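Visitor: The amino acid sequence is not available; the structure is as follows:
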């Protein structure tokens, strides 16, 4: 199973919803770049990329069940949805458990317990800050409170630089 195969599955899952598809593709791209920049081992990089592709898989069910896409509901509904998809695609149990853990915690920032988790959060913030047209004050706060990796900080500074 390649990342490309999983991307195609997620595109099918979000068929007709270009906003959600573009969001996870951007998070995946940033996560891949940050992970490579930070020198993750192959297994951790694979877990990170898998989690980045599937991190918002709980949104559809959250909107259906709770009429909300809030992070809390994504964390509740996402792991089981991801497990179904990843099992069907033949992912091994150990990696799948970590991916599901990351999906179930990607909006929780006070107990980040690994580089895969840290990078997923940073990649999601890079995309969300841009999509939400965040103010400079918010960007600076997120930089100071959330970002820990050198590659993530570099990307945040360059993407949101006021230079033109």
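Guide: That came through fine. All of these numbers come straight from a predicted model, not from anything done at the bench. Numbering: from 1, shown residues only.
Visitor: CA only for contacts and neighbour counts going forward, please
Guide: Fine.
Visitor: Any idea which residue is closest to the centre of this structure?
Guide: The chain has residue 52 as the residue nearest its centroid, 3.7 Å off, counting by Cα atoms, centre = their mean.
Visitor: What helix or strand is it located in?
Guide: Using DSSP states H and E, residue 52 sits in helix 42-54.
Visitor: could you point out which element follows that helix?
Guide: Following helix 42-54 in sequence order, the next helix or strand is helix 59-66 (DSSP H and E).
Visitor: So what's the gap between that following helix and the chain middle?
Guide: 18 Å (Cα atoms, centre = their mean, to the nearest Å).
Visitor: quick one, the next helix-or-strand element following it and helix 59-66 angle?
Guide: Later in the chain than helix 59-66, the nearest helix or strand by DSSP H and E is helix 71-88. Interaxial angle of helix 71-88 relative to helix 59-66 (axes from the mean of the first three to the mean of the last three Cα atoms, to 10 degrees): 130 degrees.
Visitor: got the angle between helix 71-88 and helix 42-54?
Guide: Taking the same axes, to 10 degrees, one finds helix 71-88 and helix 42-54 inclined to each other by 120 degrees.
Visitor: dropping in the other structure now:
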């Protein structure tokens, strides 16, 4: 893994210190982004920007909770880019173009219409792969997300393997 990503992950863990749920979440989204990006044959630069965005995608949550008392997607997208920019600049090693794209992705990772590029599509899919489990989604919801959101062959294969194989049980999930 690129040393910049390692440094960013450490900085993001410091940013979310004490919030194990958030740290676990971004680590999982990062790795699913890596898997999908690799599976879809992304070039190294696009995959690096995608993985960077995956690490910081939810950076607006704490500020949204402080300012608005909620952490819904709209407020995350509103507050996240400036926080992401500050953390990327603190980490160093990112070009202005990389920072701009990461901030754009952070500001659109809950926007599911008008997907703006393969990196955006993959970030959305990776986040869903994690959220479906963390939110205990029922099988019907998983199938709707598959139909409405997922577009990459790798993302669809991962979703099917994790949630729609014969051995997965939705017992205990929210109906």
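Guide: Arrived safely, thanks for sending. Please read these numbers as outputs of a predicted model, since none were measured by experiment.
Visitor: okay, the helix holding residue 52 of structure 1 sits on what stretch of structure 2?
Guide: Aligned using TM-score structural alignment, helix 42-54 of structure 1 spans residues 44-56 in structure 2.
Visitor: Could you find the closest non-adjacent residue to the residue nearest to the centre of structure 1?
Guide: The shortest distance from residue 52 of structure 1 to any non-neighbouring residue, by Cα to Cα, 6 or more residues apart in numbering, is to residue 28 (4.8 Å).
Visitor: Counting neighbours, which bits of stretch 150-161 of structure 2 end up buried?
Guide: By 16 or more other Cα atoms under 10 Å, the buried positions in stretch 150-161 of structure 2 come out as 150, 152, 154-156, 158-160.
Visitor: now that stretch, how far from the chain's geometric center?
Guide: Distance, centroid of stretch 150-161 of structure 2 to centroid of chain: 15 Å (Cα atoms, centre = their mean).
Visitor: And the equivalent of residue 132 of structure 1 over in structure 2, how far from residue 97 of structure 2?
Guide: With TM-score structural alignment as the criterion, the equivalent of residue 132 of structure 1 in structure 2 is residue 135. Counting by Cα to Cα, to the nearest Å, the gap from residue 135 of structure 2 to residue 97 of structure 2 is 34 Å.
Visitor: Tell me the counterpart of residue 98 of structure 2 in structure 1.
Guide: Looks like residue 98 of structure 2 aligns to residue 95 there (TM-score structural alignment).
Visitor: so residue 149 of structure 1 makes contact with residue 38?
Guide: Yes - when contacts are counted by Cα atoms under 8 Å, residue 149 of structure 1 is listed as touching residue 38 (7.2 Å).
Visitor: Map residue 141 of structure 1 across to structure 2 for me.
Guide: Under the alignment (TM-score structural alignment), residue 141 of structure 1 maps onto residue 144.
Visitor: how many other residues sit next to the residue nearest to residue 153 of structure 2 when sequence neighbours are not counted?
Guide: Spatial nearest neighbour of residue 153 of structure 2, chain neighbours left out: residue 40 (7.5 Å); criterion: Cα to Cα, 6+ apart. By other Cα atoms under 10 Å, 16 other residues sit near residue 40 of structure 2.
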